[in-house]
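Colleague: Okay, sequence plus prediction incoming.
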Amino acid sequence: MVFSQIQKRLWQWASLLTLLFAGQLQANVLVSVDQNPAQTNQPIVLTVEVDQDLPADAFDASQLGEQFTLGRTSVRRNTQIINFDTRRTTVWQTVLVATQPGDYPIGPLTVGPFESQPFTLTVQAGANPNQSAPVEVFNSVSQSRAYLGQVLNYKVKLLIGAELQRGALTAPQLEGMSLQQIGEDKDTTEIIEGKRYRVIERNYALTLEEPGEYELPPAVFDGDIVVNSRSRDSLFAFNQSMPTRAEGEPLTLTVLDKPIDFNGPWLVSDMVVLQAVGDALPDSVEVGQPLNLNWQITAVNSDVNAIPEPQMELPGWVKRYPEKPQRNSAIRNEQLISQLTINQALIPTQAGELVIPDVELLWFNPHTKRAEVARLEGKTITVVAADGLTLPVEATVQPQPSSAEPSNLLPWQLASAALALGWLGHWLWWRREKSTESKAPARTAPKNDDLQRFHDACQKGQLGDALKLLTGAAAQVTGERQSLTQLRQHSPQLAKALDIAQAHTYSPNKSDSALDLMPLYQLVANLPKKAHSSATLAPLYPLSNKE
């Protein structure tokens, strides 16, 4: 009895499942196009609708074969409930483009476990293929013939005659070609033959890396436009999206190799300007004072990474501290403007004539097909020692001719004796005054604290303050004010320490690590003191020998 009841329940569940699966196996697959016959190079919207809730990958548009150019496929799901009766549908839409006229078989298409009925799509050659297209693509290049490495302006222009819901523009891709978007999109409005269009322009910098003939593919636009689904049987209007596709025309480019007689780094440009920026260089400068050289190279329609850095020969006694070059590019008047900015500091370490030579940059003009030179005039700068720190010049003592006239010795000896007695009395008075001063409290002379302040700056790692106090601290140790050039001559260790400190001052990465200044302080503190001359003064009145 119990077994019969269980068997009856199993038959009921099996019947219910059979009815459910039978409903799914009887799903309808409807495949349609928005136009038949269609025109060549016109977007054709293919719609696949199944009255089941299926996953998005249940339909694969690639089964249409290579007879069409396929665009993006979109999927949506609808659910309707009427009198407690639920109906679910899954809809795919994809864009087809036929480039040749003819009859094209569509289907049977497989959607999950279901198949559609086949039909034939007729494509005709249209007199004006883009007449009714909601989106049009126009692509162009500034020149069809260019040299190796020359930057061309590749422009894409979109004409949108419908309400655009979403879209994506795909730039052409080709081996051996560099294509980089420059600037922002330009969004405007134009009226063409009485119809308003939304116009979007995009610019690319196109560079070909190898010489030869190139077939450049067209730019392709894929997107969705909004269509009105107003129906006679409906009281309301619903806006739905429909996929669309448009593409431009392929282009042919010829790339020429660089001339064999061009000597130097290859730079091709419509125009190159080399100029100095910032403050002008002075006519004279002191030893140890930095000179700032700021150059700017501007190239029109040239790759910014292809601009070489000019070379300059300088004397060995000039220290050079360059910064990292800055490269920038922008679009102006539909031309690519590339700029290279070079900044460097020069520090002369000795007095003399510093000759900054002319700077030249060789480049190739594709319009004149000739090599040209961008030149920046040099300058001669006089390097002098610091004020008050010039080296002392020894005076040449000219011997005085001796008088040949005879003199009377007796008056002279009397005068010498009187003078000696006067000096003796003065010496006794000086001794008494000195003993009196020794008993009085001594007065402390003002103390020079440059060495202590220099020590504190070195201990704290304050490089700028330490360099400012260095000459004063050295003068306190040696008893003589000296320039940096003179201080270098004391020892190779001190010269090397000064070079390291100055290099760290003008280095672009000086903040990356701290510099230990205590070795520099030890070298300055141990400088030898100036030796005082032990030569005595000649007697004011030399005694003559008696005859």
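Modeller: Everything's here; your move. Note that the coordinates shown come from a computational prediction; the quantities given were computed from them, not determined experimentally. Numbering: from 1, shown residues only.
Colleague: contacts and neighbour counts: CA atoms only from here.
Modeller: OK.
Colleague: Give me the distance between the residue located most distally from the centre of the chain and residue 392.
Modeller: Most distant residue from the mean C-alpha position of the chain: residue 410, 94.8 Å away (CA atoms, centre = their mean). From residue 410 across to residue 392, the span is 44 Å (CA to CA, to the nearest Å).
Colleague: and here's the other structure:
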Amino acid sequence: MASQLYSTITRHTTMLAILALLLCQIGSAHADTNVRASVDRNQVSSEETLILSLTADSILFSGEPDVSALEKDFHIINRQQSSRTNIINGKVNSSRQWDYTLVAKREGTLTIPALPMGKYKTRPITITVSQASQNRQSGNDAMYMESDVTPRSAYVQEELQYTVKIFTSVNILDASLDAPEVDNAVVEANGEDRYQTLINGRYFQVIERRYTLYPQTSGTLIIPALTLQARVEGYRPSMLDPGRLVVKRSSEHRVKILPPPAEFKGSVWLPAKEVALEENWSKSPDTLKVGDSITRTISIKAEGLLGSQLPALPSINLNNAKLYPDQAKIEKGDDKSQWTGIRSESLAIIPTRAGEFVLPEIRIAWWNTDTNKAEFAVLAERKFTVAPAVANGGTTQITAIDSPTLNTTPSQNDSALVTADNAEQQDTSFADRPNNNLLLWGVIALLLLSNIGFAAAWWRGRQRTFVAVTSPENNSNNENKAFKLLEKSLKTKIDHGELRRALTQWGQCYFKRTMTLSELGKAIPELSDFCQQLDAHLFSGQELVVDTDAILSTLKKVRSAGATKPTQAALAPLYSR
């Protein structure tokens, strides 16, 4: 009895297992029938479109299909979505459909892969893509594309001109043409033209787009075919409806890219049609004086290269001038037929000592792609003579910014008096000449005025000396006022030019002599770096960070250390007689 019961239970269990397996298979088959993929045709040319439709029951799938796998072999140029609801015998059945308009990226046998839709997948579909008809040159086709690349062989980083032309004899309502994507190359758009041409007695509107390519590695450069997507009106009205989507493709191109030749010895590889160096000055360098600021701008111009490909100019050092370089400026020339790269570098120069200074020759090696030879762009050496600084008011001359000296300018009155005293002995007949009497009296009047001016200057000097010696509190008051202005300028950080003036004004009051910012940095070594950075910022726009607390702390220490020093004798040498 027990064995019979065991046999019955075992038999029922086996049947249930088989039934469950069958139900799973039925459910799986049912799922496949409710997630479907289909196409309107399986054979197309490379310029024709096909429509892929994905359908799913709303109960089984409520999201969006993942169609990213299509982009390997197809362009997705349009997407549409629709839904449908059917009621049969009171039973509601809802479904959704996604339609994708596709264009093949290449010829051959392609596969639309299985696409995931939630936990389900569609079945793969095979598509055969044939070559498009070649009747474009005859002018029988109302729309077609042409493309060309020159040269067919080039060096690494040499300019390639890639041109795409769209010919159409019908009105284009809308069109899309992506820029070429080329592996191992830099692609730059170089303009577009529109014009008309006559082919076999038929006028075509031509849209021409130009691109400049710069290959980055040697070997074979592949420029893939471009795909034009357009909606046209009245295009072959007997065959196409108005507004129908039209797809056209250009040809694929292959270019042989060569490495730089072994005979080129330059440090930077520059393959170009022409490379030149140009120099410009903010003012004439032949009239330079100590302390003047002048800006020299050098431009490298290269036909057939990008500005970013051009090298930085070699740095220079001058012992008798301070140099403040500005950031390089990259530009493009105006010639639409080719790319002209321009790199401009500006250098502010401030002579610090009188005499001659020399700007060395600049040589840049480049490879002439027309002659296939190495050449040099040269900017010749320049020599200039720097004159001493012009005295202000005839009393002070700064002979060098780094180490200035303050001198009283020798008065010309003494020599003038000697000349006047000897004039009568040298030429006793001068006064007897009627035509020269007025000139003689003019000279005498000038000499008298010079003596009066000299006496007034001498008297003012004595007065200033007297005030400086007897009233030191005036200097202290001036220094305090100057320091307060400097402190305010540091804290506001509004105008760096005003900060420079406040620093030099305080320095003149504290050290009691005319002082430049460079001299102040030497007098207070802790401020030397900041003074140089401030000058560089004002002359060339270099970044400046003002540490207000550190600068004020340094200045207060200097003032505190110098509080017990004598102050009355500092100006005496300027006015003593």
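Modeller: Alright, I've got the coordinates. Model, not experiment: these values are computed from the prediction.
Colleague: ok so, going back, which SSE is the residue farthest from the centre of the first structure in?
Modeller: Residue 410 of the first structure belongs to helix 409-439 when assigned by DSSP states H and E.
Colleague: corresponding residues in the second structure for that helix?
Modeller: Residues of the second structure offer no counterpart to helix 409-439 of the first structure, counting by TM-score structural alignment.
Colleague: Mind checking what helix or strand follows that helix in sequence?
Modeller: helix 450-460.
Colleague: Would you mark the buried spots in that following helix?
Modeller: Neighbour counts over helix 450-460 of the first structure (16 or more other CA atoms under 10 Å) mark 450, 451, 453, 454, 455, 456, 457, 458 as buried.
Colleague: Tell me how far it lies from the chain's centre.
Modeller: 40 Å (CA atoms, centre = their mean, to the nearest Å).
Colleague: That helix packs against which elements?
Modeller: Other helices and strands packing on helix 450-460 of the first structure, by 3 or more CA pairs under 8 Å, 6 or more residues apart in numbering; DSSP states H and E, are helix 463-478, helix 518-525.
Colleague: Now which residue in the first structure aligns to residue 157 of the second structure?
Modeller: In the first structure, residue 157 of the second structure lands on residue 149 (TM-score structural alignment).
Colleague: and its match, how many residues sit next to it?
Modeller: 25 (other CA atoms under 10 Å).
Colleague: mind listing what it touches?
Modeller: Contacts for residue 149 of the first structure were tallied using CA atoms under 8 Å, 6 or more residues apart in numbering; they are 207, 208, 209, 267, 268, 302, 303.
Colleague: make it 7 Å
Modeller: By CA atoms under 7 Å, 6 or more residues apart in numbering, the residues touching residue 149 of the first structure are 207, 208, 209, 268.
Colleague: among those, which are in strands?
Modeller: 207, 208 (DSSP state E).
Colleague: top of the contacts of residue 149 of the first structure by neighbour count?
Modeller: Within the contacts of residue 149 of the first structure, most neighbours by other CA under 10 Å means residue 268, with 28 neighbours.
Colleague: Residue 208 of the first structure versus the nearest residue to it once chain neighbours are set aside, what's the distance?
Modeller: In space, and not counting its chain neighbours, residue 268 of the first structure is closest to residue 364: 4.7 Å by CA to CA, 6 or more residues apart in numbering. In this view, residue 364 of the first structure and residue 208 of the first structure are 16 Å apart by CA to CA.
Colleague: same check, this time on residue 216 of the first structure
Modeller: From residue 216 of the first structure to residue 208 of the first structure the distance is 11 Å (CA to CA).
Colleague: Over to residue 100 of the first structure?
Modeller: Counting by CA to CA - residue 100 of the first structure and residue 208 of the first structure are separated by 31 Å.
Colleague: same thing with residue 258 of the first structure?
Modeller: Relative to residue 208 of the first structure, and taking CA to CA, residue 258 of the first structure is found at 12 Å.
Colleague: Now do the shared contacts for the two.
Modeller: residue 148.
Colleague: Excluding sequence neighbours, find me the nearest residue to residue 366 of the second structure.
Modeller: Closest to residue 366 of the second structure by CA to CA, 6+ apart is residue 270, at 4.8 Å.
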